[in-house]
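Enquirer: Build me a structure from this.
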Amino acid sequence: MTTHTAEPIGPEQQALEEDLVAAVVASFDATTDPRLKKVMQSLTRHLHAFIRDVRLTEAEWNTAIEFLTAVGRITDERRQEFVLLSDVLGASMQTIAVNNRAHKGATDATVFGPFFVDNAPEIPLGGDIAGGASGQPCWVEGIVTDTDGKPVAGARIEVWECDEDGFYDVQYDDDRMAARAHLFSDEDGAYRFWGLTPVPYPIPHDGPVGKMLEATGRSPVRASHLHFMVTAENLRTLVTHIFVDGDPQIEVGDSVFGVKDSLIKEFAQQAPGTPTPDGRELGGRTWARVRFDITLAPAGV
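Expert: Down below sits the predicted model:
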C-alpha cells in the first residue's frame, strides 16, 4: 500500500471537496422511497468523509476496486466472500446489534456466518446431527421460552457446525450434508440432540479476505462454537451461537467478533463409560454435554 503524507488542506481545496459531497448528496433528492433516500445520502456522506479523512490516493482506490472485484469473483453458491468481509470488519455484528435490541433477558444474537444451508434434514428430539461428520459426540439440551418464561412449543431449531477438522460440509467437494439439521421443541418447549463438541477453525483465508487479514496481522481463527437459528410464531427470529468455556481462542479473539459472555457455555467432558442421557452406547468414547436455554423476544421489538 502506498504511503501517503497528508498536506495541509487550504480553504479553496476544502470548499471544492465539500461542494462535491453536496452535489452527490443532492443527486438523490428526487428518490421517492424515503428510506432509500436516507440510506444513499448517508452512505455518500460517510464514504466521502472516509476518503477525505485518509486522503485516499488513486493507487489505493485502484487497489480497493481490485480487492472488491476479487471478492466478487470468488463468491459463488457455496462460498460468500462478501459475508466474510462483512464479518471480519465487524459490520455483521454491528448490524445484529442494531437490529436485536436487548429485551427482558432475551438470548443474545450473534453473526449468521457464511455456512448456513437451507433444507437441512429434520431429526427427531434426541436425534444426531452429525451425519457422518467426525468429532467428539456432544449431548445438547435446553428449553425455549419467551421473555415471560412461557415455554414455546414447536419452535424450529436449526443447528450447524464444523467437523473436528474445522470444516463445514459445504467446504467439501462431494455434496455431503453433515453436522447440520433442524428439529422442533416439544410441548414443554424442550429440545435435545446429539451434535459434536465444537472446535476452533479458521474462516476461509485462501481468498482476498484472507490476504487482507494477513496484511494486517490478524488471525482468521474463530472461537469454537455451535450455530443456532430459532424461529417461532410471533417471536423474533434468533440467530446465535454457543461458545466453549475455556477455549483459549476466546481470549485471543474471535476473527468475526461474535463472542458474547452470555453465550459462553460449559461443555462438560464425560469420561468413557459414563451413562448417556438417552442410553446411547458410545463404545467407550469420551463425550460432552451442554445446556443452552433459549429465550425469544417478541416479534417487532
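
Enquirer: switch to C-alpha atoms for all contacts and neighbour counts from now on
Expert: Noted.

Enquirer: Strands of the stretch 151-300 of the chain, residue ranges please.
Expert: In the stretch 151-300 of the chain, the strands defined using DSSP state E, counting those that start in this stretch lie at 156-160, 180-184, 190-196, 201-202, 221-222, 225-231, 238-244, 264-265, 268-270, 287-291, 294-296.

Enquirer: Next, format these as JSON lines and append mean neighbour count and distance to residue 138.
Expert: Shown next, in JSON lines, are the strands of the stretch 151-300 of the chain (neighbours: other C-alpha atoms under 10 Å; distance: least, C-alpha to C-alpha, whole Å):
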{"stretch": "strand 156-160", "mean neighbour count": "22", "distance to residue 138": "13"}
{"stretch": "strand 180-184", "mean neighbour count": "25", "distance to residue 138": "14"}
{"stretch": "strand 190-196", "mean neighbour count": "24", "distance to residue 138": "5"}
{"stretch": "strand 201-202", "mean neighbour count": "18", "distance to residue 138": "18"}
{"stretch": "strand 221-222", "mean neighbour count": "20", "distance to residue 138": "19"}
{"stretch": "strand 225-231", "mean neighbour count": "22", "distance to residue 138": "11"}
{"stretch": "strand 238-244", "mean neighbour count": "24", "distance to residue 138": "12"}
{"stretch": "strand 264-265", "mean neighbour count": "18", "distance to residue 138": "13"}
{"stretch": "strand 268-270", "mean neighbour count": "15", "distance to residue 138": "9"}
{"stretch": "strand 287-291", "mean neighbour count": "19", "distance to residue 138": "5"}
{"stretch": "strand 294-296", "mean neighbour count": "26", "distance to residue 138": "18"}
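
Enquirer: right, so of these, which gets closest to residue 15?
Expert: Ranking the strands of the stretch 151-300 of the chain by proximity to residue 15 (C-alpha to C-alpha) places strand 221-222 first, at 44.9 Å.

Enquirer: Quick one: residues in contact with that closest one.
Expert: The contact list for strand 221-222 (C-alpha atoms under 8 Å, 6 or more residues apart in numbering) reads 200-203, 249, 253-256.

Enquirer: How about stretch 169-176?
Expert: With C-alpha under 8 Å, 6+ apart, stretch 169-176 has contacts from 78, 115, 162, 177-179.

Enquirer: hmm, try it at 7 Å
Expert: 78, 177-178 (C-alpha atoms under 7 Å, 6 or more residues apart in numbering).

Enquirer: Could you also give me the structure for this second sequence? I'd like to compare it with the first:
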Amino acid sequence: MANTQDSAFDGGYFDEEMSVEVVNSRIGSAADPRLKEVVSILTKHLHAAVKEIEPTHEEWFAAIRFLTETGHMCTDWRQEYILLSDVLGVTMLVDSINHRRPSGATPNTILGPFYVEGAPHYPNGANICLDQKGEPTLVRGRVMDVDGNPVEGATIDVWQTNDDGFYDVQQKGEQPEYNLRGVFKSDADGRYWFQTVKPRFYPIPDDGPVGKLLGDLARHPNRAAHMHFIVTSEGYDEIITHIFTPDCPYLKEDTVFGVKKDLVANFQHIDDPKMAEDYGMPNPFLLADWDFVLARKTPASNG
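Expert: Next comes the predicted model:
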C-alpha cells in the first residue's frame, strides 16, 4: 500500500500514489513541447491502468513477452504492431480523428496493407476481374461535392480480394497481376462505372502473437466483405474508404473495426437483359450504386 502520510509531491522520490507526477517531472525543459505532452498523457493513463489492474509480476512479464514477440514478427512486408493497433480499434480511431468532414461527405476508413501503386488505368465500364471467379457485379455511381455538383475527372482507385478471399499480391503466380485492381476517371457528369465481382470476407494474418491474442479473447480474425477505394480530385480532400456488402456475417464484427454504417452498400440482384447488354454484363448480375461525396480542402487539410 502507498504511504499516504504525506501525499504531496515533493520531488523525485518514487511514491505509488504520486507515480505519474514523479515520472513526468523527469521530462526536461528542453524537450519538444508536443513530445512532452504526448509522453505525459501516455504515462498518466498507463499508470492509471496498472493501478486499476494491479498485475502480478508474472502477468507483467507476460505482457513484456507479448510485445517482444510482436516486434520479432515484424518484417519489411509485415507489420505486426500495425495489426495490433488495428484489432484494438486504435487505427480506426486515429483515422476518424484525422478525417472529420462536413455532414454528407463520404467517411474514411483504413487503407489496409494490400494497396499497390500503379494499377492499370481503365475506361469506364471495364472489367477488373481477370481470374473470372465470383458473382458478376456492376459498380456505378457519381463523384460529387457536398452541394451535389458533379466532380469531373476525379480518380477512383479500386482494389479487392478475389472470390477465394485473397488479394493478388498474396497469390503471386496464382492470380493474374493486378487482378481486381483498377483506376477510373469520372466523366463530365461525375459518373463512373466498372465491372467486378462481389467481394467476400477474409481473415487477417493470425499466425502471430496478435492472432493468438484474438484467440485468447475468443475473437475471430475475419474482415467484413468489402471493396477498397481511394478517390482524389484537385482541391478536395482525398477519400480512403471501403464499401461493404450488407449480407456479410461479419458486418458488425469486423476484426479491425473498419465498418461504418454509412459505408454499407446495397448489392441488388438484377435480372434485366437490356440493362445487362447496355453495360456489357452477363445476365443476371449484382448492382451496387454508390456515390462518393468530396469535401473541399481547408487550410488545415492542406497541411
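
Enquirer: could you dump the strands of the stretch 151-300 of structure 1 to JSON lines with distance to residue 55 of structure 1?
Expert: Shown next, in JSON lines, are the strands of the stretch 151-300 of structure 1 (distance: least, C-alpha to C-alpha, whole Å):
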{"stretch": "strand 156-160", "distance to residue 55 of structure 1": "43"}
{"stretch": "strand 180-184", "distance to residue 55 of structure 1": "46"}
{"stretch": "strand 190-196", "distance to residue 55 of structure 1": "49"}
{"stretch": "strand 201-202", "distance to residue 55 of structure 1": "33"}
{"stretch": "strand 221-222", "distance to residue 55 of structure 1": "32"}
{"stretch": "strand 225-231", "distance to residue 55 of structure 1": "40"}
{"stretch": "strand 238-244", "distance to residue 55 of structure 1": "38"}
{"stretch": "strand 264-265", "distance to residue 55 of structure 1": "41"}
{"stretch": "strand 268-270", "distance to residue 55 of structure 1": "52"}
{"stretch": "strand 287-291", "distance to residue 55 of structure 1": "51"}
{"stretch": "strand 294-296", "distance to residue 55 of structure 1": "45"}
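
Enquirer: between those, which one is nearest to residue 103 of structure 1?
Expert: strand 294-296 (9.1 Å).

Enquirer: Just tell me the aligned range of that closest one in structure 2.
Expert: Aligning strand 294-296 of structure 1 against structure 2 (TM-score structural alignment) gives residues 292-294.

Enquirer: buried residues in the top strand by length along structure 2?
Expert: Longest among the strand segments of structure 2 by residue count, using DSSP state E, is strand 136-145. Across strand 136-145 of structure 2, burial judged by 16 or more other C-alpha atoms under 10 Å covers 136-145.

Enquirer: if we can go back for a sec, which of the contacts of strand 221-222 of structure 1 are buried? Put it as a ChimeraX command.
Expert: Buried members of the contacts of strand 221-222 of structure 1, defined by 16+ other C-alpha under 10 Å, are picked up in ChimeraX with:
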select :200,201,203,249,253,254,255,256
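
Enquirer: Relative to residue 119 of structure 1, which of the strands of the stretch 151-300 of structure 1 is closest?
Expert: Nearest of those (C-alpha to C-alpha): strand 180-184, 8.3 Å.

Enquirer: In terms of secondary structure, what does the closest one contact?
Expert: strand 156-160 (3 or more C-alpha pairs under 7 Å, 6 or more residues apart in numbering; DSSP states H and E).

Enquirer: Next, the mean deviation of the strand it packs on compared to structure 2.
Expert: Strand 156-160 of structure 1: mean distance to aligned residues in structure 2 after superposition is 1.5 Å, counting by mean C-alpha distance after the TM-score superposition for structure 1.

Enquirer: Give me the residues contacting that strand.
Expert: 179-185, 226-232.

Enquirer: how about the helices in structure 2?
Expert: 19-24, 33-53, 57-72, 80-87, 90-98, 209-216, 273-279 (DSSP state H).

Enquirer: The last one vs structure 1, mean deviation?
Expert: Read it as helix 273-279 of structure 2. Helix 273-279 of structure 2 sits 4.7 Å off on average (mean C-alpha distance after the TM-score superposition for structure 1).

Enquirer: for the fourth one, same thing?
Expert: Here the mean offset of helix 80-87 of structure 2 against structure 1 after fitting is 1.7 Å, by mean C-alpha distance after the TM-score superposition for structure 1.

Enquirer: what's the answer for the fifth one, then?
Expert: For helix 90-98 of structure 2, the mean distance from the matching residues in structure 1 following superposition reads 1.4 Å, by mean C-alpha distance after the TM-score superposition for structure 1.

Enquirer: try the second one
Expert: Between helix 33-53 of structure 2 and its aligned partner residues in structure 1, the average distance after superposition works out to 2.0 Å, using mean C-alpha distance after the TM-score superposition for structure 1.

Enquirer: who does that helix touch, helix- and strand-wise?
Expert: By 3+ C-alpha pairs under 7 Å, 6+ apart, helix 33-53 of structure 2 packs against helix 19-24.

Enquirer: go on, the shortest one?
Expert: Where contact means 3+ C-alpha pairs under 7 Å, 6+ apart, helix 19-24 of structure 2 is packed against helix 33-53.

Enquirer: What residues sit buried inside the helix it packs on?
Expert: Residues of helix 33-53 of structure 2 classed as buried by neighbour count (16+ other C-alpha under 10 Å): 36, 40, 43-44, 47.

Enquirer: Distance of the one residue sitting closest to the centre of structure 1 relative to residue 95 of structure 1?
Expert: Per C-alpha atoms, centre = their mean, the C-alpha nearest to the average position across structure 1 is that of residue 111, at 2.3 Å. Distance, residue 111 of structure 1 to residue 95 of structure 1, by C-alpha to C-alpha, to the nearest Å: 9 Å.

Enquirer: now swap in residue 230 of structure 1 and tell me
Expert: 18 Å.

Enquirer: And residue 129 of structure 1, by the same measure?
Expert: Applying C-alpha to C-alpha to residue 129 of structure 1 and residue 95 of structure 1 gives a distance of 29 Å.

Enquirer: Perfect, I'm done here.
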